[in-house]
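Sequence first, predicted coordinates after that:
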Amino acid sequence: MATELPGTRRPGGRTERTRVAVLRATLDLLAEVGFGELSVEAVAERSGVHKTTVYRRWESREGLVAAALELGAEEPWSPADTGSLAGDLREMVLEVVRTFTTAGSRELPMAAVLAGFQSERAAEALRAFYRDRHSRAAVVVQRAVARGEVPADTDPDEVTRLACGPVFYRLFVSREPVSEESAGMAAEAAAIAARAGVLRERGV
């Protein structure tokens, strides 16, 4: 006899509506008050779901934040296709810049990254989110390989890291402004390194 996993019953029904309401409330509050001030009670009040239900399913604010961050992987996203590796990377890096610097949209991603420093469960959820984004971004390198721009064994993850890394350094380490020019430089540097064969896949 089949056994239903928690939360999988009646897809699209009350169970799913409850899940989405609670996790959306978690994301809203995370953006507003940060991980340190987040509480299960506040999420229950914001979502309209009884706190007993929230505790039973997610156990703690760590569980709520981890599940809420995983919700991001369900959102549709694909990188732009400009016809060149440098162009694709530039658009991808500029999207990161806009996400983390535009008022009204920057609060949640900033809070999510900071939560990863305060909770190991949040950190693992954040790693899973970026693994998903890396997987989707790999098409940028696949297209470049097909065009003959880069070696066939170019590592897509390393290309993404090299392109986006300088932006995150400015945002979270040096706290310097991030401009379109600096984003373009990072993207071009990653494209040059990929074309030169510096970012080939290597055995562990």
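That came in fine, so what should we check first? Numbering: from 1, shown residues only.

When you work out contacts or count neighbours from here on, use the C-alpha atoms and nothing else.
Fine.

All the helices of the protein, residue numbers only.
Listed in chain order, the helices found in the chain under DSSP state H are 14-33, 40-47, 51-58, 61-71, 85-101, 107-118, 120-147, 156-169, 180-195.

So for residue 78, which of those helices sits nearest?
Checking the helices of the chain against residue 78 by C-alpha to C-alpha gives helix 120-147 as the closest, at 6.3 Å.

list the buried ones in the closest one?
The neighbour-count check on helix 120-147 (16 or more other C-alpha atoms under 10 Å) flags 121-123, 125-129, 133-134, 137-145 as buried.

returning to what we had before: of the helices of the chain, which approaches residue 202 most closely?
For residue 202, the closest of the helices of the chain is helix 156-169, at 10.7 Å, according to C-alpha to C-alpha.

Determine the set of other helices and strands touching that closest one.
Packing partners of helix 156-169 (3 or more C-alpha pairs under 8 Å, 6 or more residues apart in numbering; DSSP states H and E): helix 85-101, helix 120-147, helix 180-195.

same for the last one, what does it pack against?
Other elements packing on helix 180-195 under the criterion 3+ C-alpha pairs under 8 Å, 6+ apart are helix 85-101, helix 156-169.

Just put the ones you listed in a markdown table and tack on distance to residue 186.
Shown next, in a markdown table, are those (distance: least, C-alpha to C-alpha, whole Å):
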| stretch | distance to residue 186 |
| --- | --- |
| helix 85-101 | 8 |
| helix 156-169 | 5 |
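
Can you lay out these as a markdown table showing mean neighbour count and distance to residue 13?
Below are the helices and strands packed on helix 180-195 laid out as a markdown table (neighbours: other C-alpha atoms under 10 Å; distance: least, C-alpha to C-alpha, whole Å):
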| stretch | mean neighbour count | distance to residue 13 |
| --- | --- | --- |
| helix 85-101 | 21 | 32 |
| helix 156-169 | 20 | 37 |
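
let's bring in a second one:
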Amino acid sequence: MRSDQAPAGRPVGRGAKVRAAVHAAALAELVDVGYAALTIENVAQRAGVHKTTVYRRWKDRESLLTDALAEHMALDVPVPDTGAIEGDLRALAHSLVRAYTSPTGQALLAAMFTGAAHLPEIAAARRHVFDDRLVRAAPVVTRAVERGELPAGTDAAELLKTLAAPIYLRLLMTGDPVDGTTADRAALVTLAAARAGALKAP
């Protein structure tokens, strides 16, 4: 048995504790064995719960991973409120870099963009995760418009996609280093484009 796997039969609390334990186990399995070999049975064993407990909450591994991925990104890339749009964008970009250069982040990218990524259920999970991130982070842009830092009509989704684009380009395409400099540059370029009115809703 793996060192981080729960002993068989060890009880886990109900509700939020069960959800957190199963989420953590699902992501740990994803890192250890990859999407193709991930099973509900192994996730349940690692979480210290019976597999029927998992199936009561998630119908299959795809719905479990979708939920776990969205929650993981919400925690790993929190929505900042520094009081200024430049600080918020820098914080978001740095969190994104940290999240996706970690071992767990690398495994998540592999699951969402390589290997089984062509499967409809993985494409749907990927869309859900990114849509969830856009909705959660949209207040950063709303607050900036209200403070007069960005033009009225700035499209929050387009701004956030512009911020993430150079980071994902390096992670998924070019293999160039992804670090704090990458994050800072992404924030500054995005801010300049938004202030110039290039990211307004059509």
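Looks like it came in fine. Worth saying up front: this structure is predicted, and the values here are computed from it rather than measured.

Can you pull the TM-score for these?
The TM-score (TM-score structural alignment, normalised by the length of the second structure) is 0.77; 189 aligned residues with a C-alpha RMSD of 2.9 Å.

re the thing from before, just put the helices of the first structure in TSV and tack on distance to residue 77 of the first structure.
Shown next, in TSV, are these (distance: least, C-alpha to C-alpha, whole Å):
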stretch	distance to residue 77 of the first structure
helix 14-33	18
helix 40-47	26
helix 51-58	27
helix 61-71	13
helix 85-101	11
helix 107-118	15
helix 120-147	8
helix 156-169	15
helix 180-195	19
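
Could you check those and tell me which one is nearest residue 201 of the first structure?
Nearest of those to residue 201 of the first structure, taken as C-alpha to C-alpha: helix 156-169 at 8.5 Å.

how far apart are the closest one and its match in the second structure?
Following superposition, helix 156-169 of the first structure is found to deviate from the second structure by 0.7 Å on average (mean C-alpha distance after the TM-score superposition for the first structure).

between that helix and helix 120-147, how many degrees?
Angle, helix 156-169 of the first structure to helix 120-147, by axes from the mean of the first three to the mean of the last three C-alpha atoms, to 10 degrees: 120 degrees.

what's the spacing between helix 156-169 of the first structure and its chain's center?
Centroid displacement of helix 156-169 of the first structure relative to its chain, using C-alpha atoms, centre = their mean, to the nearest Å, is 13 Å.

What's the local residue count around residue 16 of the first structure?
As a burial measure, residue 16 of the first structure scores 15 neighbours (other C-alpha atoms under 10 Å).

scratch that, residue 181 of the second structure is what I was asking about
Applying other C-alpha under 10 Å, we find 11 other residues in the vicinity of residue 181 of the second structure.

OK, contacts around the spatially most central residue of the second structure?
Against the mean C-alpha coordinate of the second structure, by C-alpha atoms, centre = their mean, the closest residue is residue 73 at 2.9 Å. Counting by C-alpha atoms under 8 Å, 6 or more residues apart in numbering, residue 73 of the second structure makes contact with 99, 129, 133.

JSON lines for the helices and strands packed on helix 156-169 of the first structure, including distance to residue 22 of the first structure?
Listed next are those as JSON lines, based on distance: least, C-alpha to C-alpha, whole Å:
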{"stretch": "helix 85-101", "distance to residue 22 of the first structure": "23"}
{"stretch": "helix 120-147", "distance to residue 22 of the first structure": "16"}
{"stretch": "helix 180-195", "distance to residue 22 of the first structure": "35"}
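
Out of those, which gets nearest to residue 44 of the first structure?
Closest of those to residue 44 of the first structure is helix 120-147, at 19.1 Å (criterion: C-alpha to C-alpha).

For that closest one, what is the distance to the chain centroid?
Helix 120-147 of the first structure sits 9 Å away from the centroid of its parent chain (C-alpha atoms, centre = their mean).

what's the mean deviation for it versus the second structure?
Its aligned residues in the second structure lie a mean 2.4 Å from helix 120-147 of the first structure after superposition (mean C-alpha distance after the TM-score superposition for the first structure).

Mind giving me the packing neighbours of that helix?
Under the contact criterion of 3+ C-alpha pairs under 8 Å, 6+ apart, helix 120-147 of the first structure touches helix 61-71, helix 85-101, helix 107-118, helix 156-169.

Now tabulate those in TSV and tack on distance to residue 200 of the first structure.
Output for these, formatted as TSV (distance: least, C-alpha to C-alpha, whole Å):
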stretch	distance to residue 200 of the first structure
helix 61-71	30
helix 85-101	15
helix 107-118	28
helix 156-169	8
